[in-house]
Structures are given as structure tokens and as C-alpha cells.
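> Give me a 3D structure for the following:
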Amino acid sequence: MSDTTDKANLYETDYEVGQDNLQKWGMDVHHPVFWIAAGLILVFVIGTLVVPHEAKEALDSAKWWSIAKFDWLFMLAGNIFVIFTLVLIFLPVGKIRLGGDKAKPEFSYFSWFAMLFAAGMGIGLMFWSVAEPTAYYTGWYETPLGVEANTPEAAQKAMSATMFHWGLHPWAIYAVVALSLAFFSFNKGLPLTIRSAFYPLIKDKSWGPFGHLIDTIAVVATLFGLATSLGFGAQQAAAGIEFLSGVPAEEAGSAFGIQLAIILGVTAIALISVLRGLDGGVKLLSNINMGIAGLLLLFVMIVGPTALIFTTIGTTAVGYVQDIVSYSNWMGRDDEAWMQGWTVFYWAWWISWSPFVGMFIARVSYGRTVREFIIAVLLVPTLVTLVWMSVFGGSALDQIQSQVGALADGLSSVELAMFQMLENLPFTAITSGIGVILVLVFFITSSDSGSLVIDAITAGGKVDAPAVQRVFWVVIEGVVAAALLFGGGADALTALQAAAITVGLPFTLVLIVMCLSLYLGLRHEAKYVSDRVQTTA
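Below is the predicted model of the structure:
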């Protein structure tokens, strides 16, 4: 909390950041969150390595049970988050500044946006911007709203459905968590940790067993999500390298060897980055990555079907607006299998990632007003995603419809879809190489920011824990990903992903309660500001 925050504006609590911490082995860890989370992660990894197939089946069953039985909850909650965050823009509480009236932002608009975007879903846009529209259009796994595959209507729905999954709803999930954490930490002087968001409802009970449970779940979900992404990302990057070289990994040596080298490389760079801190690490890499991504976007826009791309941006925007209610409804759907397999799966995934992404966005958002925050975290990324998906997805659909390249035969590999689209544009080797670099750097920034988040939670809300503690979590992420990839392969990674998504079910309820708690906190702040103005008038 900044010194500019008026002390009279704080909540009344005897809790102090780090009061339950234990200093040992050069680390400053919160007891018992650190030990319970580390123990659960260790037990899960060992169990998955011993019986990877059985673990995958058991956790897959839990995941699909959650999705099938509670699809209505995920869908309803997603809609609540969008409406809630949009309403905050227009309410008087939108004027509240994170950190107090005199707080100044720590980062420029570009750096701020680059960091929140890189942490939020930069890697996902690289992975799915071609694969997802292609899957929907060709009916690879069901079609949105039950349209017939490979038709003009399917092309329109493919783009609007992709936009739906990467637009307002996921960013609203992140915004709820991020704004809650930023507000309660910067304005109310509470620790920068998930439990703080519940203080208006349960007061000092936040620091007891309930708070320990919430923070522990957040740590486990974050590490599982990061390790899963690192493992699958290594497979995607290896596929890209194989595509560029033209030599299958099995012929070049060991496929696992290449993937392990990628994990080690990403972990090593993330380690250097996390030691350099926000300014010298995440901010620098995020700025570089956004610049490279922007150049790749412009390249495809210029050398690709330019006129069609601009048309696609318009039709996708219109289709998104027209179809958002249909996609948001969960009752009486003719495409229930598609809704559960894609939309509900995505919502559960975004929610399981929300503690990590939300806390990181909170850390870099000091000094912004609530209104400014919502616009930057909700609306701006949605517009950028609209352009990105239209450029890459529109180019891919054009190649399919024109029967050009490998995509014309359908989606053979999700990992290769982006590279197969770039293959039919000039300078394939250069653009595909840039694509591999972007994938890797996005993973580095995710690992870096995720480690900072886990470090803060397991330090009881401290943001200045010892460097050795940050190193510990970066290394653990890499070790978990490598161990599961080596010991269990795809089965182990799928089990880890299923575990992370299953955590999304209880955390959905947490986020709904968080909305109420945030509203109460903002109202408390607005009343304080109003009283102060009247007193000084």
C-alpha cells in the first residue's frame, strides 16, 4: 500500500502482512499455505508419475462431471461477471483510484497493457487463432449452434464463436479477480492475496482456515495451469521446430529430448527474468513480445487476403454482437456437446487461471481508476483480440475455402495449424521462426509472472519476499512440467490440465462471492470519499 493512502480509509483489522510467516532456508513463507500447497503438489506429481493413465482417467472423469453437471453454473457465472464489470464503468465508484487519490501509475499505458495481455492469454491467441476457427468451420469437433460444417454460415459462426471464447467473458473473469485484489490491497491496506477479497463479508475470519484454504487452492491451480501450459507449449514449439526443419523429431533424435530442452531453456530465461523484477524482467519481455506480435500481425494483414481480412474484422464484430446472447444461453441448446466441450471448458479454464492472471494484473495496476482499469482490462483486449482473430482466423478460412495448403484437408494438428497457415504466405521460414519465438517468449512471461504471483501468495501477501523464494517456484514449475512429460507423457499433462479445470468449479463460487465483496468494498470507499469531501468543503 502506498503512503499516499489516507490511514482513515483502511479497514479495522489487527492482521499484519507476514505476521504468520516463517523464515527458513533463506525464504519467508506463510504458514500453513506454503507447506500444504507444496505437499499437495508433491503428492499429485508422484501419484501421476506412478499411474499416469489411471490419473488421467480419474481426473478426466471429474472434469467432465463438473462440466456436464454444472454447465449452467459456469455459463451463468460468466454472464454475471461481464454484466458486473460493465456496470462498474458507469457507476460513480468508477472514479475511485487504486491506491488513493494521489496515487500515480507505475507503468506507461503500453507497458501496462503489454504485461496484462501477455500474462492473460497471449500464448492462447498464438495457439488457437488458426486452430479454433478451422475446427468450427470444418466440424472437427461439433459446430457452434448446430450449423452445417463447411458452409458460409459455418464460416461466420466459426469466427463469432471464436471471438466469444476470447472476448468479454474471459477478460471479465480476470477483471473481477484483479480489481478485487488491487482495490483491497492498495486502498484498504490488506495483503495482496486472494483471501483479502473476502474481508468485507467475513472480516478477520479471512486470516483463518477459510483464508488458508482459498490461498492454497489458488497456489495449486496456478502451478498446475502453468506447468500444463509449459508442457503443452514445449510440444507445440517442438512441432514448430520440426515443421521448420522438415525432419521429424523421431528422426532427429528424441522428441522428448527436444521438448525437455525447450522446458529447460524457458525455465532458465524465466529464472533470469524473475530475478530482474517487474521492470527489468516481465515488462521488458512483454514489450518486446507485443512489438514482435504486432509486426507479425501487420505482415499477415498486408501479404494475406487484405481486403477479405478487413471485411472479416467487420463481419466478426457484427456476428459477435448478434450471437453473444445465443452463445451465453445454456438452456435448450441444440449444440449442447459443443457448448460443454468448448464454452464451458473454456470458462472453467479461465476461472482456474484467474487467481494467477488476476493477481498479476493487480500488481501492475496501481494508480489507475476503476473505470480506467475496466476499460483497459476488459474492452481494449477484446478489441485487440477481434483484430488478431480476424487476421489469422480469416486467412486460415480463406485458405480452406480456396483449397490452398494443408488446412484445406482439415485440422490435422492443433499444434501445427498456425504454421500450416503461414506456410502459404511469403517468407515462411522467417514468419514460422517468429511464431516459435513468440510462443516461447509468451511462455516465459507467463512463467515469470506466475512465479511472482505464487511467491506473493505463499509469502502471505508480501511482494518483496527473498529472491531465493522466487527462484524456488520458477524451478518447481519447470521440474513439474519436465517430470510429468518424461514420466507420463500426454496422459500426465492431460491429468494435470483436468485437475486445474476441476478446480474451476469451486472457484466459480468464490468469484461470484468476490463480486459482492468488491461491490461492498467500493461502496465503503465511495462513502468515505464523499464524507471527506463534505468535511473539507
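
> Please count neighbours and contacts with C-alpha atoms only from this point.
Fine.

> can you pull out the helices in the stretch 301-450 of the chain?
306-328, 336-338, 345-363, 370-374, 380-401, 417-422, 428-458 (DSSP state H, counting those that start in this stretch).

> quick one: contacts of the first one?
Contact partners of helix 306-328, identified using Cα atoms under 8 Å, 6 or more residues apart in numbering, comprise 75-76, 79, 145, 156-157, 159-161, 163-164, 301, 386-387, 390-391, 394-395.

> go on, the fifth one?
Residues external to helix 380-401 that are found in contact with it (Cα under 8 Å, 6+ apart): 117, 125, 129-134, 137, 155, 159, 162-163, 166-168, 171, 297, 300-301, 304-305, 308-310, 312-313, 316-317, 405, 407-410, 421.

> To compare with the earlier structure, here is another sequence to fold:
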Amino acid sequence: MTDETLGIPEPEGPTDLIDTDYEIGQDNVEGSVGPFGFDVHNPVFLISGLTIVAFVFYALVFQDQATEAFGALRPWLTSTFNWFFLTSANVFVLFCLALIVTPWGSVRLGGREATPDYTYVGWFAMLFAAGMGIGLMFFGVLEPVYHMAISEPLGVPSPFAEDGSIIEANVEAAKRMGLAATIYHWGLHPWAIYAIVALALALFSYNKGLPLTIRSAFYPIFGERVWGWTGHVIDILAVFATLFGLATSLGFGAQQANAGLEHVFGVPNNVEVQVVLITIITTIALISVLRGLDGGVKVLSEINMGLAALLLLFVLLVGPTMLILTDFVLGLFTYAQDLTALSNPFAREDTGYMNGWTAFYWAWWISWSPFVGMFIARVSRGRTVREFVTCVLIIPSLVCVLWMAVFGGVAIDQVLSDPAGSAVKAQVIDSYNPPISLFAMLEGLPLAGITSTLGIILVIVFFVTSSDSGSLVIDTITAGGKVDAPVPQRVFWCTFEGAVAIVLLLGGGLAALQAMVISTGLPFTIVLLLMCVAIAKGLASEPR
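The predicted structure follows:
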């Protein structure tokens, strides 16, 4: 018998894991081991690898030309396709919420008898470290303060007069909207993007017996063509999106680590030091990559989660605790109240918030989605669809919101309590220096030297976990879904992740990083929309 929906044979035994007939096309997927120990998934590895090498060469040799090109690319992309990014992200959220409440939620990833490979603690630790690490550190203080102070694009009067004094009548509305706008960027929408990719990969790998690679999710749509050029193009797009999404995060991490080192130890803050930092941390990531998922990524992720929880608890307790918790609740309420307006791509005449922040964020999350999605899929076998989507979508969103409310809330309180002397106001509002914002906030709390050092360590470890887990994912895609590709191949991708981050920093800094992540996120948005259709087809064929 065959499943008429997918054209995949049904299992003969009691398990739900379907033994598919993809072996004919899989000859194109498995590739061959080359002379340098590479498990070459031809042509995905060859095209993506050579293109990345050529990109690094171009950006190094023609730095001025690259800087000019990167500088013009981001504003054009965000202003032209902002509506597409916002509309697509809304579709992903609605689709995930529907999965939770439909009968499809009872489907278990891996079959009816499957059990989870990791405890909730280990699962959440790897999920957070891979999914949001450096972003939380970089934007945790910056974004709530910025949106609170520059609140006019959000329809709320600014709490600051022209002379810099506080307008008390505008404070509460500006605080709530600053947190609500931040929650919008770090809550349901990004985690829905991750959940779509992770669920598709887990479903078609564990339940349908297909390789753990992006193309497998499209078997219900394209059939055997996924083992040909249709699948090659999908996987190549996934490699580019993942690599540039990671490079953007690594660039943010290097700039923030450098800012912290300057703040605490007086280390010069310049691109040369950031290049050295990326080189050193990439070397550390290589060691973790060689140790594998359980021996490297899992251990570092759990250490990182513990340190992050320690810093979060310290800031919450020494800051205005009750005010922070109150603002957290009010921010959530304002977010729920204004979610339609925030997510409507056609609602604003002033598009600075939509283009400068939201469109970039959605492209960044989408670029990260092959990496985070595959990583989550690899550690999520045994969960039901309902459990999986709920945990990946709602629980991490609440933790991210709590992080932003604590760090952003303390920073906002510092700004409003002493606008003339606040280091946060000087660095975020007056001069807009994002990498130093976290350390400027910690400066106003007790034990600033210790907590700032801890912050630097967290940024570096988040940097390492992002790099090594990203390398493992790209390695899996280019090896046709194999999770045990040769060591030299892992080393190649880990090395070139760092190289891409370096050349983008040299070729335009933040503007270059953001431009490339948007340019790769755009085509991959179409891939994710098709992935929703494939998930629906796949779940419809599953016994419940």
C-alpha cells in the first residue's frame, strides 16, 4: 500500500517511521568522499563552497567596491520587500497556533513509540543558546530604551523634551510601547519561523525516513524532483541563508565583546581587534565542533544557560524588581493590544520602524531558520507536534520577553531617573552606540566589573555555540542529510563562517552584515511558505 497524499509507502511494522522509496534519488544526495576527506554532496557542496570562497576573496580584494554595494543593498531591500517579510511572518505565527489546537498536534515525531532523547533542561538549553544567544545580549538593553525614547514612529509621544528633560505625562505610554515593540520582535514571530523549519525537518526525517536536509521537507510538493536540481537549489539557498545569518550574529558578537573588553580592560575598540576576536573564537568553536553535539554543543549550551540565568537573576534583584515585573506584565498587555497594528505592513506612514527594525529582523530570523530549525529538529525526536510547537513557540518567547523586560526595564529606569548622568542615555539615545549598551547599563549597578566580565564571557560562549552548532548544520545540509560527515568538512565550514564575518566587518561593518542577511533571507522566505504546505500534507498522512 502507498500513502496517496505523499506517494510514500506505509510501514509494515508497528512503528510510525515510514520506510520510503527515496533510494533511487538518494544516489544524488549521498555524494562521495573526495581526496581531502570531504563527503561531497555534488553539486550542493561544490557550488556553495566555491561561491563562499569567491565571496570572501571579492570582499577582501575589492573592499571599497564591496562597502559601497553593501551600503546601498539593505535600504533598497527593506523598503521594497518590507510588506512581504511582515505578511509572511504573520502567516507563520497563525500556522503554528493552528497546529497546537488541531488533531495534528497528537502526532509524535519519530513514531508512536518514540521517546525524547534529551530532558527538558538539556533541550531548552540547546534551543536558547542556538536560537537567540548573541541577539539577546546585543539588543536586550538597546532596543527597549531606543523604542521608548524614539517612540513617535510607534504613535506615542516621546518622553523627552527638546532640551533633554523628561515629560512626565508621556513616560508611561512610551515605556509600555518601547517594551511592546521589543516583544513583537523577540516573541511569537521569530520562534514561529524557527518552529516551521524544525517541525518540517523532524517530521520528514523521523516519521517519513527521509534524509535530515532541507530538501526532504518538499517531497510532498515536488516528489522525486527533490533529489535533482530542484532539491539542489533549495539546499544551496539554505546554506547561503545559514552562513550569512550566522556571520551577522558573529559580527554583532565580536563588536559587543570588543566593546566590553574596552569598557572593562581598556582593550582598543576597532575592527582589527574584532578580527582577532573572531579568529580566536572560531578556533575555540572548532574544538567544540570536533567534540560533536553531546560532547561540545550540549555542554557549552548548558553552561551558557546557567551563566545567563545567573546574570538575569542578579539584574532583576538589584534593580527595581517590582517595577520591572509590573512593566513586564504591562508590556505584554500592550503587545497583545497593539499586535495587529505592529504587524500590519500597510498601517504606517512612517516606515522607519518597519524598515529599519522589523523587516531586518524577520529576514535575519529567516536566514537563521535552516540553522536553528535543523538544530532543534536534531534534538527534538520523541516530542508530539503539540508539545513541540508549544515549547518552541510560547515558552521561549516568554523567556525572551522576560530577558528584555529585565535588562531593558533597568536601563529605562536608569535613563528616566537621571537623564543627564545616565550612561545608557549617552550611549543609546545621544550617540547610538549599540555594542556598549549592555555594559553601560551594568555600570549603574553594583559589582559592575564582575557583571561586565560575566557579560563578556556570555557573549563569547554564545558566539562559540552559534558557530559550532551552525557548522554542524551546514555540514549536514551539504553532506545530503548525514549527521556524521567527515571532520575536515566540519572544519571547512566553521573556518569559513568566521571568514565571512571578518570580510563583512571589513567591507562595511553592521551595514554589510545586515545587507547580506536580508538578501539571503528574501528568497528563503518563499521556501518557508512552501514548507507550511508540505507540513500540512505530511501531517495529514500521519496516524494519530
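
> Superpose the two chains and report the TM-score.
Here the TM-score for the pair of chains, by TM-score structural alignment, normalised by the length of structure 1, is 0.92; 517 aligned residues with a Cα RMSD of 2.1 Å.

> Of the contacts of helix 306-328 of structure 1, keep whichever come out buried.
Burial of these was assessed by neighbour count (16 or more other Cα atoms under 10 Å); the buried members are 75, 79, 145, 156-157, 159-161, 163-164, 301, 386-387, 390-391, 394-395.

> I96 of structure 1 pairs with which position in structure 2?
Under the alignment (TM-score structural alignment), I96 of structure 1 pairs with V107 of structure 2.

> What of Y199 of structure 1?
By TM-score structural alignment, Y199 of structure 1 lines up with Y219.

> Surely its match and V226 touch.
Yes - with contact defined as Cα atoms under 8 Å, Y219 of structure 2 reaches V226; the gap is 6.2 Å.

> who's more crowded, the two?
Shown here are Y219 of structure 2 and V226; by other Cα atoms under 10 Å, V226 has more neighbours (26 against 23).

> Spit out the contact partners of the more buried one.
Listed by Cα under 8 Å, 6+ apart, the contact partners of V226 of structure 2 are 215-216, 218-219, 232.

> what separates it from A98 of structure 2, distance-wise?
27 Å (Cα to Cα, to the nearest Å).

> ok, now S369 of structure 2?
On the measure of Cα to Cα, S369 of structure 2 and A98 of structure 2 end up 20 Å apart.

> next one: S367 of structure 2
On the measure of Cα to Cα, S367 of structure 2 and A98 of structure 2 end up 24 Å apart.

> List the buried residues for the one helix or strand T242 of structure 2 maps to?
Using DSSP states H and E, T242 of structure 2 falls within helix 229-265. Buried residues in helix 229-265 of structure 2, defined by neighbour count with 16+ other Cα under 10 Å: 231-261, 263-264.

> Quick check: what element follows it along the chain?
helix 271-292.

> Report the mean deviation for that following helix after fitting onto structure 1.
Here the mean offset of helix 271-292 of structure 2 against structure 1 after fitting is 2.0 Å, by mean Cα distance after the TM-score superposition for structure 1.

> got a list of contacts for that helix?
250, 254-255, 258, 295-297, 460, 463-465, 467-469, 471-472, 487, 490-491, 494-495, 498, 501-502, 505-506.

> Now which residue in structure 1 aligns to S541 of structure 2?
So S541 of structure 2 corresponds to H524, using TM-score structural alignment.

> for V82 of structure 1, what are its contacts?
Applying Cα under 8 Å, 6+ apart, the residues contacting V82 of structure 1 are 168-169, 172-173.

> Now intersect those residues with the strands, please.
Using DSSP state E, no member of the contacts of V82 of structure 1 falls within strands.

> Tabulate those residues in a markdown table, adding columns for neighbour count and distance to M359 of structure 1.
Below are the contacts of V82 of structure 1 laid out as a markdown table (neighbours: other Cα atoms under 10 Å; distance: Cα to Cα, whole Å):
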| residue | neighbour count | distance to M359 of structure 1 |
| --- | --- | --- |
| L168 | 26 | 19 |
| H169 | 26 | 18 |
| A172 | 26 | 14 |
| I173 | 30 | 12 |
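
> Now, these that are in helices?
If you go by DSSP state H, those have 168-169, 172-173 in helices.

> Now compare those and name the two farthest from each other.
L168 and I173 (8.7 Å; Cα to Cα).

> Report the buried members of the contacts of helix 271-292 of structure 2.
Buried members of these, scored by 16+ other Cα under 10 Å, are 250, 254-255, 258, 296-297, 460, 463-465, 467-469, 471-472, 490-491, 494-495, 498, 501-502, 505-506.

> does the match of S541 of structure 2 sit in a helix or strand, and which one?
With DSSP H and E as criterion, H524 of structure 1 is part of helix 489-536.
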